[in-house]
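1. Fold the stuff below for me.
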Amino acid sequence: MLDVHRLRIFRSVVASGSVAAAASNLGYTPSAVSQHVTALQRETGLTLLERAGRGVRPTAAGLEVAAQADRVLARLGEAEAVVADLRSGRTGRLSIAYFASVGAAWLPRVVRRLTADFPGVRLDLTLSEQIADDPDARPDLQVAVAQTGFRAGAGFVAHHLLDDPYRAVVPADHPRAAAAEVDLADLATERWIDNDFARGWCRRNLLEACTAAGFSPRFDVEAHDYPTAIAMVRAGVGITVLPALGAVDLPPGTASVSVVRPEPVRSIFVVVRDAVARTPAARAAVESLQDAVAAGRPGAGPRRTLPTAGVPAATP
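-> Below you'll find the predicted structure:
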């Protein structure tokens, strides 16, 4: 039987790179840490660490044991969280998945209401771009992008939240910065900044619209997310095109313009598991999302911020 305490100490040694550093982090003496690691090696019958300069590094067997220890300790952490919930009177749990721009724009409102109105419910929040194929792997609620007419599948219901049109984010001194809209084809010769490292549905939707407009955008720079791409725009590197929800709070020196002819649009849904759909917390979460949409629909008009004198290049 492996000792969980020794697994924790061993993982600290692996993460720290030395027995002395692990001892300092844990508040133990180096001798005590060494004794626990030696005991773990005796229990497993494996050599888990080897010397590396002034420190240590895991052997191949040590790496595998460390990976298994991570899983054990994570599961133990979940069990400890449940026990803590029960002790404090929290007996419910609601899991919510969301994608990045929703996390910034809508999720704070949802979490604020749920924590205020349902202090007995633990919220499990997960960043996720895709709806899992396996129904058992899905959270209780998931805010997701899907095509119009999306069906949630057996055991789930989908509520349409928003049709989110795309906008071109350009430097504030760009010739089209003050325009209400721009034809997608007119952006064909621009220097494009990619903003979707995951190559997800939102990017594919944009590329499909560009194809319909008769061109394929040339991505000169690849950014991994919307904020980095917008920072690149502010620095004068090029333009980026993204859903309006990602362009709500633009920094000084940038502007956003509606993209039309064709107008790429993504549809946003909240998918709710039937088993929790009628619970007060789940209903409040859906209502809060709908309120957030109603309170600040993006894309209602040109959004821009005026340049300031000597605006420096943004750091990505």
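
2. CA atoms for contacts and neighbours, from now on please.
-> Fine.

3. what helix or strand does Arg167 sit in?
-> strand 156-171 (DSSP states H and E).

4. what distance separates that strand from the middle of the whole chain?
-> Centroid separation between strand 156-171 and its chain, computed with CA atoms, centre = their mean, to the nearest Å, is 17 Å.

5. For the following helix or strand past that strand, list every residue counted as buried.
-> Per DSSP H and E, strand 156-171 leads on to strand 181-183 as the next helix or strand towards the C-terminus. Within strand 181-183, the residues that qualify as buried are Glu181, Val182, counting by 16 or more other CA atoms under 10 Å.

6. Proceed likewise with the subsequent sequence, for comparison:
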Amino acid sequence: MIDLLGLRILVTLDEEGTVTATAARLGYSPSNVTQHLRRIEGTLGMPMVERVGRRVVLTQRAQDLATRGRPLLLEIDDLAASTMQEPSGTIDIGAFPTATRGLLLPAMAALGREHPDLTVELHELEPLPALEAVRSGRIHAAIVKTWGSAEDPEDTILTRIPLGRDPIDVLVPSDHPLADAEYVHFHDLRDQVWALTPAGEPSYRVWFSSHQKAPALRPRRIYEASEFTSLVSFVAHGLAITAIPRLGRAPLPQGVVAVPLRHANAFRSISLAVRRTSQGSVSIQALLHALRAVTWATGDETPLTWSASRPSTDRADFAELPVDL
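-> Prediction:
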């Protein structure tokens, strides 16, 4: 028979790779962890670990136990969290960089004031690794994005709670012919020089490429840079135009104008991903309330939209943006 502590040690050892790191994460001494491993081996009559260099790895039998036991432990942890009356303890949250700046940090400040017994640990992660971290229990929640109208894949472990839509603006130099436009369509942007994230980048660049062919944008040239701030710098120097979402966007430099892009897919959907078994936790609910307070959201079923006006900061005004269907 294997008890819950023994199962937790196997799962943690599988993730950490050393007895010392496992002990530190669980709050035990290395000798305690070793004793529990020996107890499991004695009970089951087979070895649980084998040494590979300076690390230890689980045997195949132990790996099978850890794989089957991981979701059970997460469900037990989520069940325990659901019995709490007030938000407390530590909640680990993953977020991509612009969501960190524009959404999570203001929410963390509010949580600190309203729930002083709740500690937030921030992990800056892009959506795919953040979702995997929530799924495996390394973090409790993640703020994630989906570009345009792409549908999220079915997931039996996670649920995504909508937070809002993040509109995309086209940034142009102030002396550009489109700088005074109320909004632009993709077909207004033909034969331009663009600054974009690198080819093959799995979110922004895929979104742009999906529109590049349909309206025949025919970019005269494409400069590439990984960070949004660098893309803005291309525009500030009069070298290119770009398209960037508003959430977490720094104030635009002088000489750069943001013009709303009018299209049905000119937005990112922002949502909070949590395990289905944890969404009733008071700490998760407190986090959700704080995030929605930042976005000024008013209802569970109506994700709102960051302003369609020309913001120079990351302020959210939530005016609905008309779209071409």
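
7. can you pull out the strands in the stretch 201-325 of the second structure?
-> 221-224, 242-245, 256-260, 267-275, 304-305 (DSSP state E, counting those that start in this stretch).

8. now the fourth one and strand 158-173, what's the angle there?
-> It stands for strand 267-275 of the second structure. When axes from the mean of the first three to the mean of the last three CA atoms, to 10 degrees is applied, the directions of strand 267-275 of the second structure and strand 158-173 differ by 150 degrees.

9. Please work out which residues of the first structure line up with strand 267-275 of the second structure.
-> With TM-score structural alignment applied, strand 267-275 of the second structure matches the range 265-273 in the first structure.

10. ditto for the second one
-> The counterpart of strand 242-245 of the second structure in the first structure, using TM-score structural alignment, spans residues 240-243.

11. and Phe269 of the first structure, what does it touch?
-> Val143, Ala144, Val145, Ala146, Ala158, His159, His160, Leu161, Leu162 (CA atoms under 8 Å, 6 or more residues apart in numbering).

12. Tell me which of these you also see in the second structure.
-> Counting by both residues aligned by TM-score structural alignment, their matches' CA atoms under 8 Å, the second structure reproduces these contacts from the contacts of Phe269 of the first structure: Val143, Ala144, Val145, Ala158, His159, His160, Leu161, Leu162.

13. Who wins on neighbours among the residues you listed?
-> Within those, most neighbours by other CA atoms under 10 Å means Val143, with 28 neighbours.

14. ok and the lengthiest helix in the second structure relative to strand 267-275, angle-wise?
-> Longest helix in the second structure, counting residues (DSSP state H): helix 60-82. If you take the same axes, to 10 degrees, helix 60-82 of the second structure sits at 100 degrees to strand 267-275.

15. Tell me how far helix 60-82 of the second structure lies from the chain's centre.
-> 24 Å.

16. Would you check the span in the first structure matched by that helix?
-> Under TM-score structural alignment, helix 60-82 of the second structure has no counterpart anywhere in the first structure.

17. quick check, distance from the helix or strand just after that helix to the centre of its chain.
-> Using DSSP H and E, the next helix or strand after helix 60-82 of the second structure towards the C-terminus is strand 89-95. Chain-centre distance of strand 89-95 of the second structure: 12 Å, with CA atoms, centre = their mean.

18. Can you give me the end-to-end span of stretch 252-268 of the first structure?
-> Terminal residues of stretch 252-268 of the first structure lie 28 Å apart, using CA to CA, to the nearest Å.

19. My guess is Thr254 of the first structure contacts Ala178. True?
-> No. Using CA atoms under 8 Å, Thr254 of the first structure is not in contact with Ala178, being 10.6 Å away.

20. which of these two has more neighbours?
-> Legend: neighbour count by other CA under 10 Å for Thr254 of the first structure and Ala178, higher for Thr254 (25 against 15).

21. Go ahead and name everything in contact with the match of strand 242-245 of the second structure.
-> With CA under 8 Å, 6+ apart as the criterion, stretch 240-243 of the first structure contacts 164-170, 192-195, 202, 226, 229-230, 233, 265-266.

22. Recalculate using a threshold of 6 Å.
-> With contacts defined as CA atoms under 6 Å, 6 or more residues apart in numbering, stretch 240-243 of the first structure is touched by Pro165, Tyr166, Arg167, Ala168, Val169, Trp192, Ile193.

23. now stretch 290-309 of the first structure
-> Against stretch 290-309 of the first structure from outside (CA under 6 Å, 6+ apart): Trp106, Ala180, Ala244, Leu245, Pro252, Gly253, Thr254, Ala255, Ser256, Val257.

24. circling back: now render the contacts of stretch 240-243 of the first structure as JSON lines, adding neighbour count and distance to Ser128 of the first structure.
-> Shown next, in JSON lines, are these (neighbours: other CA atoms under 10 Å; distance: CA to CA, whole Å):
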{"residue": "Pro165", "neighbour count": "20", "distance to Ser128 of the first structure": "21"}
{"residue": "Tyr166", "neighbour count": "26", "distance to Ser128 of the first structure": "21"}
{"residue": "Arg167", "neighbour count": "30", "distance to Ser128 of the first structure": "23"}
{"residue": "Ala168", "neighbour count": "22", "distance to Ser128 of the first structure": "25"}
{"residue": "Val169", "neighbour count": "29", "distance to Ser128 of the first structure": "25"}
{"residue": "Trp192", "neighbour count": "21", "distance to Ser128 of the first structure": "26"}
{"residue": "Ile193", "neighbour count": "25", "distance to Ser128 of the first structure": "23"}
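
25. Many thanks, we can stop here.
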